[in-house]
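**Student:** quick one: sequence plus predicted model below, questions after.
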Amino acid sequence: MILPPPADVEAQLAAARRDGDLDRYLGLLAGEELFVPIRRLDAHRILDERAETFPNVYFETGGDEFLQVFTRGALPDLGPDVVAMSGALDWAVDGVGRHERVVFNRGTRGEWRLPGATLQPWLDAHHDDVTPLDEQVERLITAPYGHLDGPIAHALACGAHLAVLNAAPWNVLDARRHDYVAEVRGLRDWWGVPDPPAWRATMTELIGDGYALTPGNLVLMLRLRFAAEYGLSGDEFDPLTWAELVGRWCVENDAEDQAAELRDTVRRVSRYEQRFRADGLLDTDGFVTTTLAWDVGRAVNIARWGLAAGYCDDWTAELMVLEAGSLARRYHQSWPDLSAGYVMGRMLQAGDEFGEWYAAAARVHHQLLQDPSSPWLNLGFGSLSEESDA
């Protein structure tokens, strides 16, 4: 099935511009992440903390200068020496003087050049209508210029949890449409990925061997083995017996130094599954078989961010995303199965029990399984012909 037509803010802006409806136009911009071009050299000065502000790239015509501001879908290719930073509307036009002008979405049907004398009074009167960037979260965005069907769309949908959480289009794999400084900084500070070699090593760690044998995955794999030996299903296998058999397996496999951690992981998984069933992440008799989805979901997004940061080329990013999607189909049966495994992996790593990390992941889970525009409701999980052995 092909996804329904996605919302197109650029088309809505073009309609407002055509009608001369300034309030509607600025109201649309007030709810969007907006992008301002910046010289790559200046971006690296910011990343190196040698600059506190950034010099914008101005568009000159007829002797006039215009600050350029774009919605994500309108970002043009400004060449290798120019990247973008992003923020809310008030951030994007901060410091614009009364007699200076801003050009929004230059080169599109929605282009509108507005003076600071118009923008600042509107912002003063509509302060509460501007959504700060850190509040633009948990949005399911399907970009009309992104992948809408086929293997790449399916693979990108395997990373939809993080995309929705961060209000980024789930179906875009394009170096242009990112805040360059934020992506480089995020990879460096959150993921420990400061350069291309570290990016490649991280991708190999997540999806290179096809199945990461973390404590969570190990105890889940052992539960399936023990249940098969006893002729039971996973939900019928009680935690005490499971933990006891895990301890016995450790003795038999010279892994006694792991026994305490693995038994604790059994207790945590059992507790989390109970909560998942209560909150509708699992059926009443459902259980998680693997946390590989946590690695797959991160791999899809780190591939996307690595492309934006310049740590790989388009072809490599695409291959990595496709590999992640292939692994997802090999080890999962459905989108709900993938999602429950993703949330389990996130919980086991975060260790915050049932705090905000869990609450946000649960909300995104339900959004992706209930929103009519979700790729999970419009892209069949295991229907790709090239995965005949899945």
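**Tutor:** Everything's here; your move. Numbering: from 1, shown residues only.

**Student:** make it CA atoms for all contacts and neighbour counts henceforth
**Tutor:** Will do.

**Student:** can you show me the helices along the stretch 151-300 of the chain?
**Tutor:** Secondary structure of the stretch 151-300 of the chain by DSSP state H, counting those that start in this stretch: the helices cover 160-165, 180-191, 196-203, 215-230, 239-252, 259-278, 292-309.

**Student:** second structure follows, compare the two:
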Amino acid sequence: MGTRGRAQGESTGWTAPTEVEDALAEAREREDWDAYLAALTRAELFVYVFKDQMDRGPVQPRLYTRDGGWCLEVRTRGMLLREPRKHLVAARLPDPGRLWKRWKLSDADYVGLVVNPGTPVEAYFPGGRALARRWHRLARKSEPPPGENVLRTRRNGILTGPFAHGLACGAHLAVRNAVFWNDVGDVCLSYADDEEILRELWGVTDHAGWREQLDHLLAGTNSPGEPEFVLGVRAELARLLPGTQVTAEQWREAAFDCLVEAHDGAMREAERRALRAVLTSVTGKILRYEARFRADGLLPPSGRVRSALAYDYGRAVNVARWGRGARLATTMQAEEAVIRAGELCRETYDSWAELSAGYVLGRALRFDEETFGEWYQSSLIQHRILTGDPVSPWRSLSFGTGAPL
């Protein structure tokens, strides 16, 4: 059995952050503890550990005193601390049923499990191995939570305004990782995941490194410069030739002339040939991706990509969030970076659809190599979720202001 626990702040005005806490609240109200545990088996669960221990290697979870003994404290994602604490970090719990084995918790000194302590959905389950067996029985009937390509919104998170707009500009990766799009809270994925992403993929291990990478992204200099240069040339041609469809040849020649002029015409013939080859390759790739985008609905029938900077700006939002989760930045520093990314997106694009096409093009040019494989297909899935789901921020927020539609 379970008990309701010593929840604080219970009131009819409380809003569950997600459907997980909704299910816990309903089961708790009915005192249907199997339903409560079953809901947990379908949820992401976390334990808090001391950061210095986590950084050194395998750690014991923090234990919670109850009934004259120790019990394990677990939290659902929606009930993680809103303001991170420097000395505590959230560790994801991949298989709660193995808790007792993993950490060698004995029935002699371990009295049970407490869930979301101090909240309106707190519950306490006494027992050790018997509780583990009960958990496994319920888990066999449950589907694990999806790990990717899911739009998740924190109901009591950031929902409107410039901060929400900036977070929505980074929503491709939030959907990809199945995390809240609208939160800069305790962690993005988990402390270990956030720290590993920054270390392994970005070479970031401290605040200075985080700031450096973030500045490159916000300056649009993380991605190769050639695509953005030629896209800018095409945009200028379209401005100078209104009502005229700029041809591929006009585009290449204009880009070529710009670069030759920048060198004061002092280019050897071999350099000119090499330059033409590069421009032909880059513009050709963009044109072929745009044709595919139109076929897949990323662009309207006559649409073109304005800029690929959304790929850098969107990743800046997520680097800001990972930096906060990895304790390399403060909440205010992360928030400022997110808002700045949103400002840059508004300066560059006129709509969520334009931003998305730019993000997907930037990612595809960087990694896909015209295979139209996973790098492209996953981005297309995220685009369709964000443009099609009725609860998507792209359906509820004005692109220009972040105000509700």
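**Tutor:** Arrived safely, thanks for sending. None of these values were measured; they are calculated from a predicted model.

**Student:** Gly78 of the second structure maps to what in the first structure?
**Tutor:** Under the alignment (TM-score structural alignment), Gly78 of the second structure maps onto Gly73 of the first structure.

**Student:** that match contacts Gln12, doesn't it?
**Tutor:** No: assessed by C-alpha atoms under 8 Å, Gly73 of the first structure is found out of contact with Gln12, at 12.0 Å.

**Student:** of these two, which one has the most company?
**Tutor:** A direct count of neighbours by other C-alpha atoms under 10 Å for Gly73 of the first structure and Gln12 places Gly73 higher, at 19 against 15.

**Student:** assign a three-state SS to that one, would you?
**Tutor:** Using DSSP: H, G, I helix; E, B strand; the rest coil, the structure places Gly73 of the first structure in helix.

**Student:** and the gap between it and Leu34 of the first structure?
**Tutor:** Separation of Gly73 of the first structure from Leu34 of the first structure (C-alpha to C-alpha, to the nearest Å) stands at 10 Å.

**Student:** can you check Met85 of the first structure too?
**Tutor:** Remark: distance between Met85 of the first structure and Leu34 of the first structure (C-alpha to C-alpha) = 8 Å.

**Student:** looking at the two, which one has more neighbours?
**Tutor:** Leu34 (28 against 22).

**Student:** show me what that one aligns to in the second structure.
**Tutor:** Following TM-score structural alignment, the counterpart assigned to Leu34 of the first structure within the second structure is Leu45.

**Student:** strands along the stretch 51-200 of the first structure, start to end?
**Tutor:** Secondary structure of the stretch 51-200 of the first structure (DSSP state E, counting those that start in this stretch): strands located at 58-61, 64-71, 82-87, 101-104, 112-115.

**Student:** as CSV, these with distance to Val251 of the first structure would be great.
**Tutor:** Below are the strands of the stretch 51-200 of the first structure laid out as CSV (distance: least, C-alpha to C-alpha, whole Å):
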stretch, distance to Val251 of the first structure
strand 58-61, 68
strand 64-71, 59
strand 82-87, 54
strand 101-104, 66
strand 112-115, 71
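
**Student:** and the ones you listed: which comes nearest Gly351 of the first structure?
**Tutor:** Proximity to Gly351 of the first structure (C-alpha to C-alpha) singles out strand 82-87 among these, at 30.9 Å.

**Student:** contact partners of the closest one?
**Tutor:** Outside strand 82-87 of the first structure, the residues that touch it by C-alpha atoms under 8 Å, 6 or more residues apart in numbering are 33-40, 43, 92, 132-133, 176, 178-182.

**Student:** next, the angle from the helix or strand hosting Ala328 of the first structure to helix 292-309.
**Tutor:** Assigned by DSSP states H and E, Ala328 of the first structure belongs to helix 314-331. Angle, helix 314-331 of the first structure to helix 292-309, by axes from the mean of the first three to the mean of the last three C-alpha atoms, to 10 degrees: 170 degrees.
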